[in-house]
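Undergrad: heads up, no residue letters with this:
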């Protein structure tokens, strides 16, 4: 008898579905099928692959309301955010449907009149992806779309907490004619499947979004077979409020960054650095707006903040807040919780902390929750030093209307994504990825298809 696990609504504890886990033999068979399908799929011309991707996107949009409701039920995020994520996921498919036709090669002037030199691009092979629970639609299409566009076959292991969205999206891909072995999913425990993926001779590329420790393990294990890797790992984003910032606008963008998906995003603002001369005004304005955020079941009208995904995440958030308070942080709003351990529902109400110091856990560890710690600074150099002081370099934000200050900050912040007066810089047509221990490679933009392609050099002699 197969092992199974239950998917429940993290806002209510409601049972949604029981999912069968694949055996090791089934996973290896799926990898072999994906490998065998690569030969045929890679020969489908780019325009046909493009057309199939567009049809997939159209099919997703036709089922937008259904997918969004499913996502909210298994993930907990507000329905308005789930609807937005369906559009965001679709935008990656739309973008790479076009990029499929632009995997250009080139000719190079020869050093010898009897030779011709040609460079071409070809798909790497079967791609294995591991995706997170916080964006179950977008993180899958961000990987699947460029892989399929390049001519690779694709297999994904979705997060145990949120497999249903991924399963439905892949069903919709099959409905429009993308071959069943060209895009597949497998269900199981992350560590076991990660080892199968990295050990498999059939897999030529691993793409992963998740924690830095897991990413390091995948990198080490992939080295034995020299696989291509793309890693989008942990973040600990700083958000800097300069003295001249438009505070009302900065507050609105801070809320957009910090509290989306209840703060459970890798690019959300985790350390809010505010110039000491505007700290009190910014803190008051932020607190006023945060008190307006409604907490509850994401399917209910007007809800802004849904549940924490599980007890582990909930416990980590509370520990960070309690540590900060014990070391002198002031609670301006929040520090309220609602947990029902019997049905595994965990809510953290949006919280703003003032007088946060650098020896507190919340300044050193990624929070993944709706808590905004405010840290005071005097000089921009001090803010930059604090911002760059962690091993992470995924996203950073700053707010200033002075172009000299903006250029100064941009050039000195060691982060792959930087928002200047912008709390939501992500988009399908731009490169997404981090520096330092926040990852390797980029997803999105023209850069996002390159990791799925090999470069082949042809020298033609005796002409």
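TA: That came in fine, so what should we check first? The model shown is predicted, which means the values in this text are computed figures rather than measured ones. Residues are numbered from 1 along each chain as shown.
Undergrad: going forward, measure contacts and count neighbours with C-alpha atoms only.
TA: Fine.
Undergrad: mind checking how far residue 350 is from residue 255?
TA: Residue 350 is 10 Å from residue 255, where distance means C-alpha to C-alpha, to the nearest Å.
Undergrad: what residues are shared contacts of these two?
TA: Common neighbours of residue 350 and residue 255, using C-alpha atoms under 8 Å, 6 or more residues apart in numbering, are residue 290.
Undergrad: more neighbours: those two, which one.
TA: Legend: neighbour count by other C-alpha atoms under 10 Å for residue 350 and residue 255, higher for residue 350 (27 against 20).
Undergrad: residue 332 is in contact with that one, correct?
TA: No - contact criterion C-alpha atoms under 8 Å: residue 350 and residue 332 do not qualify, at 10.4 Å.
Undergrad: what about the spatially closest residue to residue 250 that is not a sequence neighbour, how many neighbours?
TA: Closest residue to residue 250 apart from its sequence neighbours, by C-alpha to C-alpha, 6 or more residues apart in numbering: residue 399 at 6.4 Å. When neighbours are defined as other C-alpha under 10 Å, residue 399 has 28 of them.
Undergrad: residue 399 is in contact with residue 242, isn't it?
TA: Yes - using C-alpha under 8 Å, residue 399 makes contact with residue 242 at a distance of 6.0 Å.
Undergrad: ok so, going back, name all residues that make contact with the residue nearest to residue 250.
TA: Counting by C-alpha under 8 Å, 6+ apart, residue 399 has contacts 239, 240, 241, 242, 245, 246, 250, 406, 420, 421, 422.
Undergrad: next up, a structure to set beside the first:
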């Protein structure tokens, strides 16, 4: 079978120093659509993780000394290989994570673009030269690799979040140890083989899979030799990691939680707004930090918008991601279904109405249908916590000032969405929103060429864009006497 062949094509050991090796422990990888075990992978302990760090540290001097063009060529090779293997890699992703195959193929293409983008950025690392204002010396400014980096990726975009971190690290001249999420390790393990085939030297990228992330990562942070941590995940875990990194003053990039508002004003093109809401809400079955979490619609257009959105949502087919036509695959695990169910029940208890969906499906796997709630009050738990599921929570507003105030009433600030046909209002509202990214009349903001990241408790630093490589570079000033 194609599914069995796809899983069998992935190495399941630890990737350390360019070699695959077994671990004393193993852990299962489950298919979220059936609950069945797909395979088992290595389950590293602290000692094995330290060996991965040893390999990365040993490879750092020689890798930093490579030319930008060499690093660029390897990334372009990896970009090509990802696209050549898109069907196999997409099937692996669908099996371990659940998203429909169409979305998985899209993610592989998206992931490959990070390699192409940073291949181009690798040869554009610049510096500076100037005369000291008082004369007598010259200022020479160089950009150098920050050093060995620890990369931690989430389960919801298992390939793209890997390339978004590995790409700039390679381009900047940094070696790394990457720890993928325990639920979805296969995509990163497959990526390690792709990078080897692309010509990446031994030890530049090392992969450690584990079911005990704190046991493995904490010693690596406190070791002192790694100089950079890039993490994508929950704000709670991110805060814990920041505390650890403070002990060695480690450079950090944090892409954390979100609570995205989606604002629809009275002059919005409602068909466009519904299209945007579907994209912002249902990408990855709603399991995205960029997902529209609170949909705020002007009173005068709320009825029509809600009717159109509900029609679209209730028509979405639910099923295993490998099935033709499926749009709503399973959530990642039983805990995710329980969380979504609890948030919906809480909103209904507080006065919200269910227009479609609203209950977990009674079938094998972790399925929850596309759901629309209206009249969701601001004190509902889902207005303060990421839903991370296919639930559209709608409430209404009267004035622009009210919409902006409610949108900003959250400790998070990753992304927001605004729909209006007024350019003046669009600019005014986008500037007033406390968010690292805003989609103005568009429901998808992610792009390798754009700086991805948030403000407030949604994170630190940016990934992608012209600033993405800066996270892996240190600025050095050399004063030259003349």
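TA: Thanks, I have it. Quick caveat, the model's predicted, so the values are computed rather than measured.
Undergrad: tell me the counterpart of the residue nearest to residue 250 of the first structure in the second structure.
TA: Matched to the second structure by TM-score structural alignment, residue 399 of the first structure sits across from residue 419.
Undergrad: could you find the counterpart of residue 204 of the first structure in the second structure?
TA: With TM-score structural alignment as the criterion, residue 204 of the first structure matches residue 227.
Undergrad: gap between its match and residue 53 of the second structure?
TA: Separation of residue 227 of the second structure from residue 53 of the second structure (C-alpha to C-alpha) stands at 11 Å.
Undergrad: tell me which of these two has more neighbours.
TA: For residue 227 of the second structure versus residue 53, the count of surrounding residues by other C-alpha under 10 Å is larger for residue 53: 30 against 21.
Undergrad: now the strands for the stretch 251-400 of the first structure?
TA: Remark: strands assigned in the stretch 251-400 of the first structure by DSSP state E, counting those that start in this stretch are 269-275, 330-333, 337-340, 345-348, 351-354, 371-377, 392-393, 395-399.
Undergrad: which position in the second structure pairs with residue 460 of the first structure?
TA: By TM-score structural alignment, residue 460 of the first structure lines up with residue 480.
Undergrad: residues near its match, how many?
TA: Per other C-alpha under 10 Å, the neighbour tally for residue 480 of the second structure reads 12.
Undergrad: a strand runs through it, doesn't it?
TA: Yes - assessed by DSSP: H, G, I helix; E, B strand; the rest coil, residue 480 of the second structure belongs to a strand.
Undergrad: thought it was touching residue 132?
TA: No - the pair residue 480 of the second structure / residue 132 is not scored as a contact, 9.5 Å apart, by C-alpha under 8 Å.
Undergrad: quick check: neighbours shared by these two?
TA: Counting by C-alpha under 8 Å, 6+ apart, the common neighbours of residue 480 of the second structure and residue 132 are 138, 139.
Undergrad: so which residue is dead centre in the first structure?
TA: Of all residues in the first structure, the one closest to the mean position by C-alpha atoms, centre = their mean is residue 139, 5.4 Å from it.
Undergrad: so the helix or strand in which that residue is found corresponds to what in the second structure?
TA: Secondary structure from DSSP states H and E places residue 139 of the first structure in helix 138-150. On the second structure, the counterpart of helix 138-150 of the first structure by TM-score structural alignment is residues 160-172.
Undergrad: and the end-to-end length of stretch 70-81 of the first structure?
TA: End-to-end distance (C-alpha to C-alpha), stretch 70-81 of the first structure: 12 Å.
Undergrad: in the second structure, what range does that stretch match?
TA: Counting by TM-score structural alignment, stretch 70-81 of the first structure pairs with residues 92-103 of the second structure.
Undergrad: how about stretch 162-175 of the first structure?
TA: Mapping stretch 162-175 of the first structure onto the second structure (TM-score structural alignment) gives residues 184-197.
Undergrad: same check on stretch 366-381 of the first structure?
TA: So stretch 366-381 of the first structure sits over residues 386-401 in the second structure, by TM-score structural alignment.
Undergrad: so what's the gap between the matching stretch and the chain middle?
TA: Offset of stretch 386-401 of the second structure from its chain centre (C-alpha atoms, centre = their mean, to the nearest Å): 22 Å.
Undergrad: show the end-to-end separation of that stretch, please.
TA: Start-to-end span of stretch 386-401 of the second structure (C-alpha to C-alpha) is 24 Å.
Undergrad: residue 239 of the first structure -> the second structure?
TA: Taking TM-score structural alignment, the alignment pairs residue 239 of the first structure with residue 262 from the second structure.
Undergrad: so what's its match up against?
TA: Applying C-alpha under 8 Å, 6+ apart to residue 262 of the second structure gives the contacts 277, 292, 293, 294, 295, 296, 416, 417, 418, 419.
Undergrad: same question for residue 236 of the first structure.
TA: With contact set as C-alpha under 8 Å, 6+ apart, residue 236 of the first structure has these partners: 266-271, 365-367, 390, 392-395.
Undergrad: closest one to residue 183 of the first structure out of these, please.
TA: Closest approach between these and residue 183 of the first structure, by C-alpha to C-alpha: residue 266, at 25.9 Å.
Undergrad: that closest one -> the second structure?
TA: So, by TM-score structural alignment, residue 266 of the first structure is matched to residue 289.
Undergrad: next: residue 294 of the first structure.
TA: For residue 294 of the first structure, the residue aligned by TM-score structural alignment is residue 317.
Undergrad: please name the nearest non-neighbouring residue to that match.
TA: Computed as C-alpha to C-alpha, 6+ apart, the closest residue to residue 317 of the second structure that is not its neighbour in sequence is residue 326, at 5.1 Å.
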